[in-house]
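Enquirer: Kindly generate the corresponding structure for this input.
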Amino acid sequence: MKRIESPEPQDQEMSFLDHLEELRWHIIRSLLAVVIAAGGAFLAKGFIFDFLLFGPSKGDFWSYHMLCKISQLVGIDGGFCAEELPFTIQSRTMGGQFSAHVWTSITAGFIIAFPYVIYEVWKFVSPAMHSKERKHAKGFIIISSILFFMGVLFGYYVVTPLSINFLGKYQVSEIVLNEFDLSSYISLVRASVLATGLIFELPILIYFLTKVGVVTPDFLKTYRKYALIVVLIISAIITPPDIVSQIIVAVPVLILYEVSIIISKIIYKKESSEKN
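Expert: From the prediction side, this is the model:
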C-alpha cells in the first residue's frame, strides 16, 4: 500500500511578545557564541597581536610585497617598497593595553562566531518562509559566511595596508613624528576589516530585499549610476584619500553589485512564476 504522508503542521500564530521572546533567545545564544570565541582569542594573545594585528605595521608584510610589485609593473611609485614603516605604536594610558586586548578579543570572537550568528538569524526569520526555502538554510549560512570572510580578508590584506601605508607615512612637517596610540591603530584595523566584511554581504541583503518586494532588478539597474557614487563615497571613507586606493576598493564592491542584480533577477522571476 502507498503510504499517505500527513501534511506539515502549520505554525501557530505568535504574538508580538512571543516574537520578542524568541528574538531574545536568538540574541543570547549568538552573544554566548561570540563570548566563547572571544575567550579563545583572548588566550591566543601572541598570535592575534604579534602576527595578525601588527602584521600590516611591518614593512615585510605580504601585501606590501605584492603592492610593490604591482606598482613597479605599472610604473607608479606608491611607496610600498620600503623595508620599514616610519611610525611607532604606543600606549599612553594605564589600562590601554588591557582594554585593547579585551576589545580586540571581542572583535575576533564576532568574526570567528559569524557563521553561528548567521545561523541564529536564519532560525529567527525562517518561520516566515516556505518549507522549500527552509531547506536552503545550509547553503545560505555557507554563502553568507564565505562572503563575510572574503570581505574580512580583503579588508585585512588590501584596505588595512593601504590605509596604514598612507597614514603612517603622511607628515605635515618633518618636525612632527608619527607615534600612534594603540587604540587608534586597532580602531583603524577593526573598522577596515569589519566594514568590508559587512559590505561583502550585499548580495545576501539584495536577496532578502527582493524576496520581500522592496527592490527589483529594474530598480537596481535604474539606480546603478547612483550606486556607483555611493560605492565611491564608501571607498573614500574606508581608504586613504588617493584615487588608486579608492579604485582598488571600489572594483570588488561594484562587482558584488552586479552579482546582486543577477541574484535579484533570478529571485524576481521565481517569485513572479509562483504567483502566476
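
Enquirer: only C-alpha atoms for contact and neighbour calcs from this point on.
Expert: Noted.

Enquirer: Would you map the strands across the chain?
Expert: For the chain, the strands defined by DSSP state E cover 88-90, 179-181.

Enquirer: The first one packs against which elements?
Expert: Applying 3 or more C-alpha pairs under 8 Å, 6 or more residues apart in numbering; DSSP states H and E, we find strand 88-90 packed against strand 179-181, helix 182-199.

Enquirer: CSV for these, including distance to Ile111 and mean neighbour count?
Expert: Converted to CSV, those look like this (distance: least, C-alpha to C-alpha, whole Å; neighbours: other C-alpha atoms under 10 Å):
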stretch, distance to Ile111, mean neighbour count
strand 179-181, 24, 14
helix 182-199, 8, 19
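
Enquirer: Let me see the contact set for the spatially closest residue to Ile263 that is not a sequence neighbour.
Expert: Leaving out its chain neighbours, the residue that sits closest to Ile263 by C-alpha to C-alpha, 6 or more residues apart in numbering is Tyr207, at 6.5 Å. Residues near Tyr207 by C-alpha atoms under 8 Å, 6 or more residues apart in numbering: 260, 263-264, 267.

Enquirer: Just send the strands of the chain back as JSON lines, with distance to Ile36 too.
Expert: Converted to JSON lines, the strands of the chain look like this (distance: least, C-alpha to C-alpha, whole Å):
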{"stretch": "strand 88-90", "distance to Ile36": "29"}
{"stretch": "strand 179-181", "distance to Ile36": "28"}
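
Enquirer: rewinding a little: report the buried members of the contacts of Tyr207.
Expert: With burial judged by 16 or more other C-alpha atoms under 10 Å, the buried subset of these is 260, 263-264, 267.

Enquirer: Show only the entries of these found in helices.
Expert: 260, 263-264, 267 (DSSP state H).

Enquirer: between those residues, which is closest to Lys58?
Expert: The shortest gap between Lys58 and any of those belongs to Ser260, at 36.4 Å (C-alpha to C-alpha).

Enquirer: shouldn't the closest one be in contact with Phe200?
Expert: No. Look at Ser260 against Phe200 with C-alpha atoms under 8 Å: they stay out of range, at 10.6 Å.

Enquirer: Give the full set of residues in contact with Tyr257.
Expert: Per C-alpha under 8 Å, 6+ apart, neighbours of Tyr257: 202-203.

Enquirer: is it true that Phe154 touches Ala195?
Expert: No. In this structure Phe154 lies outside contact range of Ala195 using C-alpha under 8 Å: 10.3 Å.

Enquirer: please give me the structure for this one as well, since I'd like to look at both together:
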Amino acid sequence: MKSSADRKAEREKKHDDQVDQNEQPLLAHLIAFRGCVLRSVLVVGLLCIPYLIFSNQIWEFAAEPLVEALTSNDAQEDEDDAQKLIAVQPAAPFLVPIKFALYLSLFTGMPYVLHQLWRFIAPGLYLREKKFAIPLFASSVLLFYAGIVVAYFFVLPLVFSFFAYVAPTNVEYQPDINYYLSFMLKIFLAFGVVFEVPIVIFLLVVTGLVQAKTLSKARPYIIVGCFVVGMFLTPPDVISQVLLALPAWILFEIGLLIARLVKKKKAE
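Expert: Reported below is the predicted structural model:
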C-alpha cells in the first residue's frame, strides 16, 4: 500500500508532466508566431528611435576606450588635442553611428524578443520544463550582457592601449571608424557568447549527457579548446585571444562547480 508521501510525489509528478491540452490548428500557431515577430520588431524599432536621435553622443561613448588609449599613449593633457578616429569613406561619419544605434537597439531589445519567443513555445512545454527553462533564459541574458560589459570596460581599453604602445614611432596609429565598429562588435559578440559557457556546462551535466568526472578529466583539452575558440571568435591578435580564453576557462570551472552542487543536491 502506498504511503501518503508516495501519493503526494505521484501527484506532483503528474502535475509537472501536464501540458496545455488546448490543441490549436497550424494556422493559429502561425498567427501567434506572426504576432510575436511583429511585437518584437515594433519594440526594437521604438528602442532605435532615441538611439538614432542621440547616435553621435552614443558613438562618442562607444569609441571612448580607443580614444582614451590613443590620448594616454601620446601623454596629451589638453582635451582639445585628444586623438580622434579617422574616416576613410566619405559617408562613414554619418553611417557608422547610425549602424551602431541599430545594433544597440537589437542588443537592448533582446530580452523582450526572447520573452516573445518564450510566450510562443511555453504552451507546448511541460510544467517541469517551464520551471527549468525560465531561470536558464534569465541567466543566459544576464551573462550575455555581463560579457559585453567586461569587453567594453576591461578588454577594449587593454587591447587598444597595447596596440598604441607597440606601434612603431614612425607610424601614426589612428584606426578607421569602420574598423573600430567591426572590431568592437566582434569583441562584444565573442565575449557575450563565451559568458554562456556556464549555462552550457550546467545543461550538459544536469541532463546527463556528460558526466562531471568526464569533463574534469578532459580539462587540459578544454583549456586548449578555449584558446582555439578564442582564435576563431576574436580578431586576429594574440591579446584578444588570451583575454577571451582565460574567462572561458574560468567560466567553465564555475559551470562545472554549479552543476556538481545541483547534482549533489538532487541526489540527497
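
Enquirer: what's the TM-score here?
Expert: After superposition, the two chains reach a TM-score of 0.71 (TM-score structural alignment, normalised by the length of the second structure), with 246 aligned residues with a C-alpha RMSD of 3.8 Å.

Enquirer: coming back round to it: quick one: which of the strands of the first structure is nearest Pro56 of the first structure?
Expert: The minimum distance between Pro56 of the first structure and the strands of the first structure falls on strand 88-90, with 12.2 Å, by C-alpha to C-alpha.

Enquirer: re the thing from before, so which of the strands of the first structure is nearest Leu43 of the first structure?
Expert: Closest to Leu43 of the first structure of the strands of the first structure is strand 88-90 (C-alpha to C-alpha; 21.9 Å).

Enquirer: Superposed on the second structure, what's the mean shift for the closest one?
Expert: Here strand 88-90 of the first structure, set against the second structure after superposition, deviates by a mean of 2.4 Å using mean C-alpha distance after the TM-score superposition for the first structure.

Enquirer: In contact with Phe137 of the second structure: list those residues for me.
Expert: Leu114.

Enquirer: how near is it to Val159 of the second structure?
Expert: Note on Phe137 of the second structure: its distance to Val159 of the second structure, by C-alpha to C-alpha, to the nearest Å, is 31 Å.

Enquirer: Show me where the first structure has its helices.
Expert: According to DSSP H, the helices that the first structure contains are 16-43, 45-46, 62-74, 96-112, 114-125, 131-134, 137-154, 160-169, 182-199, 202-211, 217-222, 224-238, 243-275.

Enquirer: and those helices, which is most packed in?
Expert: When you average the neighbours per residue for each of the helices of the first structure (mean count of other C-alpha atoms under 10 Å), helix 160-169 leads with a mean of 21.

Enquirer: what does that helix contact?
Expert: Applying C-alpha under 8 Å, 6+ apart, the contact partners of helix 160-169 of the first structure are 56-57, 63-64, 79-80, 85-87, 178, 188-189, 192-193, 239-240, 245.

Enquirer: Equivalent analysis for stretch 60-74 of the second structure, please.
Expert: With C-alpha under 8 Å, 6+ apart as the test, stretch 60-74 of the second structure has contacts from 82-85, 152-153, 156-157, 160-161, 164-165, 173-174, 180.

Enquirer: Same question for stretch 191-199 of the first structure.
Expert: Under the contact criterion C-alpha under 8 Å, 6+ apart, stretch 191-199 of the first structure has outside partners 147-156, 159-160, 238, 253.

Enquirer: Could you rerun that using 7 Å?
Expert: By C-alpha atoms under 7 Å, 6 or more residues apart in numbering, the residues outside stretch 191-199 of the first structure that reach it are 148-152, 154-156, 159-160, 238.

Enquirer: Same check on stretch 208-217 of the first structure?
Expert: By C-alpha under 7 Å, 6+ apart, the list of residues contacting stretch 208-217 of the first structure reads 261, 264-265, 267-268.

Enquirer: Identify, from those, the entry nearest to Ala227 of the first structure.
Expert: Ile261 (11.8 Å).

Enquirer: what does that closest one align to in the second structure?
Expert: Residue pairing (TM-score structural alignment): Ile261 of the first structure is matched to Leu256 of the second structure.

Enquirer: what sits against the residue nearest to its match when sequence neighbours are not counted?
Expert: Spatial nearest neighbour of Leu256 of the second structure, excluding adjacent residues (C-alpha to C-alpha, 6+ apart): Ile201 at 6.1 Å. Listed by C-alpha under 7 Å, 6+ apart, the contact partners of Ile201 of the second structure are 252, 255-256.

Enquirer: again, only this time at 8 Å
Expert: Per C-alpha under 8 Å, 6+ apart, neighbours of Ile201 of the second structure: 252, 255-256, 259.

Enquirer: With distance to Lys130 of the second structure added, can I get the residues you listed in a markdown table?
Expert: Output for these, formatted as a markdown table (distance: C-alpha to C-alpha, whole Å):
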| residue | distance to Lys130 of the second structure |
| --- | --- |
| Phe252 | 25 |
| Gly255 | 21 |
| Leu256 | 23 |
| Ala259 | 19 |
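
Enquirer: thinking Leu228 of the first structure is in contact with Leu254, fair?
Expert: Yes. Counting by C-alpha under 8 Å, Leu228 of the first structure touches Leu254, with 7.2 Å between them.

Enquirer: can you list the helices and strands packed on strand 88-90 of the first structure in TSV and add distance to Gln10 of the first structure?
Expert: Converted to TSV, these look like this (distance: least, C-alpha to C-alpha, whole Å):
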stretch	distance to Gln10 of the first structure
strand 179-181	57
helix 182-199	35
